[in-house]
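J.: What would the 3D arrangement of this be:
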Amino acid sequence: MPGFPFDDNRSSGGLVAKGSHGDNAAPLSITEISGLLKRTVEDRFGHVKLRGELSGVKRAASGHLYCALKDEKAVIDGVMWRGSTQRLSFLPEDGIEVVASGKLTTYPGRSKYQIVIDQMEIAGEGALLALLEKTRKRLEAEGLFAAERKRRLPFIPQVIGVVTSPTGAVIRDILHRLADRFPSHVLVWPVMVQGQGAAEQVAEAVRGFGALPEDGKIPRPDLLIVARGGGSIEDLWSFNEEIVIRAIAESSIPVISAVGHETDTTLADFVADQRAPTPTAAAEIAVPVLRDLAATIGEFALRQKKCALRPVDLGRERLEARAGRLPKPESLLQQPVQRLDDLGERLRRGLADRAAQARSQLQSDPARLAVHMLERPVQEGRLRLEALGGRLGTGFRQAVQHGNGRLDRAGAGLRPALIRARIERSRGRLDSFARVLPQLDPEKPLERGFARVLSVDGQTITSQAQAVRETLLRLKFHDAEMEVATGSASVRKPARAPSASPPEQGDLF
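T.: Purely as a prediction, here's the structure:
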């Protein structure tokens, strides 16, 4: 056919695949060639160690880790199975330069070659510091290192929890320092402080101390110390792990970080409530010095005593100053005593002068003491009495004239009728009082069945209000008396009987 490029006579091939003359090789399938390539690569590169930067890190739900290793010019895919990922000492992230060890293989499903990673490590200290700085910035952005999150340490913790290795020198230094400064109750949670699984143990210890109940058999610490001795950045890396950082941040107990020496810095130092340069310094920060505390308390007691006595001392000084300005008692009495002596002397002279003057007047006018001058008032009184006796009768006048007359002789002139009339009026009033008196006698009604209520001292009780104030009452009947305690009596009013018969007398109490 003109224009058709296919020609049955050409050796380049035909429409139907046919074997060429002398060719005894059968065509390979895709699976066969993939298998050949896989075996070739695995045999040639049975174990390799690659250095590159992680990219596209992804952890599947099954626990496997998929990533890519790259440099400036090439990229190779990598996979790390779940069993190997559990042995990782760091968290793989994009941008970390690592050294991966494993074997090369192919993935026939995508016609790609890849490395199956058995072990992965950070490539050098520089890469480790870069990872540390990257982790620090990420956690700082979450606010885990904020100053307002840090809590105040207790002044005198009763129980101190220590998270460290039980066999190292760190725990001995802490216990020795605490015993010197302020003996305290210490609980040690033993952990590994470096290597695989150390970070998980430290985080578990911090959370375990916080989970202890307040009133449990094991006392709950008031303060935690996370401590480790010095070392390289790789040795201290467990305290840079995110699991440890978050455990310290979530701790309900204040934490002191004492990891490494003064020049060593970990992320645990940033998140802890207090950083100590050394484990020994952590013990010094945790408790005060007992001797200094006792001296301070003694000084405060002395100052308190001085403050209490200061007003007394000031008052005493002021009182002494004012008392010094007061005059002496004898000086206050000198003038009144002198005045009293002066007045006494004047009184004595005045009485003597007055008596002398009266004596002189009496001696100079003796006529005033004449007998007729003394009898004159007597005669005038007798005349007035006689004038009065004229109105009362002749008998009374004779008695006055004689002076020594008797009343029975004068009675005839005093008009006995008038005297008897007055006596009769008085007797009538007395008889009326005598008739009323029995009615007013409080003892008379007792003969008719009544009783008289008296207090202990004999006063008559006339009302319930007076009765309840007395603890003991006396009931007086016409023939005897009896005592009644008010505490055992009840008060009720007598009920009015509906019938026409006279009501019975109720209980008086």
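J.: all contacts plus neighbour counts: C-alpha atoms, from now on.
T.: Fine.
J.: give me the number of residues near Ala68?
T.: By other C-alpha atoms under 10 Å, 19 other residues sit near Ala68.
J.: what's the next secondary structure element after the helix or strand where it lies?
T.: Here Ala68, judged by DSSP states H and E, is contained in strand 65-70. Sequence-wise, the next helix or strand downstream of strand 65-70 (DSSP H and E) is strand 75-80.
J.: ok, and for the helix or strand following that next one, which residues are buried?
T.: Downstream of strand 75-80, the first helix or strand assigned by DSSP H and E is helix 82-85. Residues Thr85 are the ones in helix 82-85 that count as buried (16 or more other C-alpha atoms under 10 Å).
J.: If you count neighbours, what's buried in whichever helix or strand comes after helix 82-85?
T.: Later in the chain than helix 82-85, the nearest helix or strand by DSSP H and E is strand 97-107. The neighbour-count check on strand 97-107 (16+ other C-alpha under 10 Å) flags Glu97, Val98, Val99, Ala100, Ser101, Gly102, Lys103, Leu104, Thr105, Thr106 as buried.
J.: now strand 97-107: how far from the chain's centre is it?
T.: Distance of strand 97-107 from its chain centroid, counting by C-alpha atoms, centre = their mean, to the nearest Å, is 65 Å.
J.: just the angle between that strand and strand 75-80, please?
T.: 90 degrees (axes from the mean of the first three to the mean of the last three C-alpha atoms, to 10 degrees).
J.: for comparison, sequence B:
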Amino acid sequence: MPPASSYDPDEGGLVARSRTGDNAEPLSITEISARLKRAVEDQFGYIRLRGELSGVKRAASGHLYCSLKDEKAVIDGVMWRGNAGRLGFVPEDGIEVVATGKLTTYAGRSKYQIVMETMDIAGEGALLALLEKTRIRLEAEGLFAAERKQPLPFLPKTIAVVTSPTGAVIRDILHRLADRFPSHVLVWPVLVQGKGSAEQVASAIRGFSALPDTLPKPDVLIAARGGGSIEDLWGFNEEVVVRAIADCPIPVISAVGHETDTTLADFAADRRAPTPTAAAEMAVPVRAELAAAVEDYAHRQKRAITRPITLGKERLEARAQRLPRLEALLQPPTQRLDDLSDRLQRGLKDRAGKAREALQADAARLSAPLLLSKIGRARDRLDTVRLAPALATNRLARDAERLSSLSRVFRSLDPEALLDRGFVLVRDKAGNILKTRDAAAKEAALAIKFADGILDVMPAGAAVPSPEKAKPVRKSRPDAGQTRQDDLFD
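T.: Reported below is the predicted structural model:
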């Protein structure tokens, strides 16, 4: 009978049979999936794809799942949590993106997919399309409605500014405010572009709204940054910033970019300024110009206050860098401990060996004739010593007094001494003394010892025990063979 390996439709039958010259074994589904995976990954490796996002879904684990499609084809995509958290925008359906990653297969569904490492919006046109889509959605919610706009105060005492602390914008605003009207300015330093800028701007706006009553409350808030490309200004188009501005109880002036630049923050703000300088002009009314010395003194005071702090911080950082690390401090004691541990083990072994050798050497000197000779010499020395009777009688009197004292203490601590006074001892079968009622209730039989004997009883409700007699508990007495006579000369 030929071996069965494949099914031949020409021969018929139900059992797969091998053909002539056929030496190929059938592959399992796992094997063919692994081969396909290796072939796809070896052939393509890292690639860049451009397509439109579809079916965007962020799992509870943080991973991002989606599809990239064009007019004729669709490919699945996945981005793991670490890379998805570094995206500079919120992926949505309909956004055209450029994704970079590794092409692979997913055997669980017999599909090929791209594991994306980066994802960027595909060109300025796609970015503008996303901006318009977000604008329409937020406008439908009423965030840009005119009835939500608040009037600006005529004479604000405190002005809050949300911008970068190192750019030219904050200097322009402060300079214009100082020229037009001296006001109290609170600056919340934030990033104005790049990853995390939108969250910082929104947090600053909400932070000014939640200031406690112990701090000066801003009368107007300016959100500002300089000009730039649409990518540079994108942080002020994020939904989190727009909602923070719309929910702010303080009147907000948006001064983002130059006059031709427009962001969603401009639509949500109570007033839009073409430039940061114009925002300062909107915030305060015109007043006589202040003397140049006032501004100079203010800057000098600020530098004088911050200079000791800056120098102290630099010194602290320099000294902290020179401090030794904890590992370096613990390394010598640790090494010494290991060395001493090794030496201790070797020392113990050497000491045990020497003691063993000394014991073996001493064993030769413990012969019977040698011991008898030593006993004889000791007896001769003892015979030459005259013992005074007082030495023995005094020692015996002291020992007798100690024995009498210990006997009295023993009688006072003996529990059976109380039996003559009406007390009893309750024991279990094993002869152990029971001290509590609960312990006695758990025993099937009890032995109660009176002054004149032992009475076996059974607790109420307990099973009838077998007729066994409790063995009397004997007092331990010192072994007569263990008594030791003290030396009279001690």
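J.: care to give me the TM-score?
T.: For this chain pair, the superposition-based TM-score is 0.56 by TM-score structural alignment, normalised by the length of structure 2; 284 aligned residues with a C-alpha RMSD of 1.9 Å.
J.: distance from the strand holding Ala68 of structure 1 to structure 2 after superposition?
T.: Once fitted to structure 2, strand 65-70 of structure 1 is off its aligned match by 1.1 Å on average (mean C-alpha distance after the TM-score superposition for structure 1).
J.: tell me the angle of that strand relative to strand 75-80?
T.: Going by the same axes, to 10 degrees, strand 65-70 of structure 1 makes 150 degrees with strand 75-80.
J.: ok, and what's touching strand 65-70 of structure 1?
T.: Outside strand 65-70 of structure 1, the residues within contact range by C-alpha atoms under 8 Å, 6 or more residues apart in numbering are 51-60, 75-82, 85.
J.: Apply 7 Å and report the result again.
T.: 52-59, 75-81 (C-alpha atoms under 7 Å, 6 or more residues apart in numbering).
J.: where exactly do the helices run in the stretch 101-250 of structure 1?
T.: 124-141, 169-181, 198-211, 242-250 (DSSP state H, counting those that start in this stretch).
J.: where's the shortest one relative to the chain centroid, distance-wise?
T.: Think helix 242-250 of structure 1. The answer for helix 242-250 of structure 1 is 33 Å, by C-alpha atoms, centre = their mean.
J.: same deal with the first one?
T.: Taking the mean of its C-alpha atoms, helix 124-141 of structure 1 sits 46 Å from the chain's own mean (C-alpha atoms, centre = their mean).
J.: And for the third one?
T.: In terms of C-alpha atoms, centre = their mean, the centre of helix 198-211 of structure 1 is set 33 Å apart from its chain centre.
J.: how near is Ser183 of structure 2 to Pro285 of structure 2?
T.: 11 Å (C-alpha to C-alpha, to the nearest Å).
J.: Now mean neighbour count too, for the helices of the stretch 101-250 of structure 1, in a markdown table please.
T.: Shown next, in a markdown table, are the helices of the stretch 101-250 of structure 1 (neighbours: other C-alpha atoms under 10 Å):
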| stretch | mean neighbour count |
| --- | --- |
| helix 124-141 | 15 |
| helix 169-181 | 17 |
| helix 198-211 | 21 |
| helix 242-250 | 21 |
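J.: Distance to Gly46 of structure 1 added to these, as TSV?
T.: Listed next are those as TSV, based on distance: least, C-alpha to C-alpha, whole Å:
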stretch	distance to Gly46 of structure 1
helix 124-141	25
helix 169-181	45
helix 198-211	32
helix 242-250	35
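J.: of all the ones you listed, which lies closest to Gln338 of structure 1?
T.: For Gln338 of structure 1, the closest of the helices of the stretch 101-250 of structure 1 is helix 169-181, at 78.6 Å, according to C-alpha to C-alpha.
J.: which residues in structure 2 does the closest one align to?
T.: Mapped onto structure 2 using TM-score structural alignment, helix 169-181 of structure 1 covers residues 168-180.
J.: Other residues contacting the matching stretch?
T.: By C-alpha under 7 Å, 6+ apart, stretch 168-180 of structure 2 touches 163, 183, 225-226, 276-277, 280-281, 284-290.
J.: Emit the ChimeraX select command for whichever of these are buried.
T.: ChimeraX command restricting these to the buried ones, with burial defined by 16+ other C-alpha under 10 Å:
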select :163,183,225,226,276,277,280,281,284
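J.: Can you give me the neighbour number for the nearest residue to Thr100 of structure 2 once chain neighbours are set aside?
T.: Spatial nearest neighbour of Thr100 of structure 2, excluding adjacent residues (C-alpha to C-alpha, 6 or more residues apart in numbering): Arg48 at 4.4 Å. Arg48 of structure 2 has 14 neighbours, counted by other C-alpha under 10 Å.
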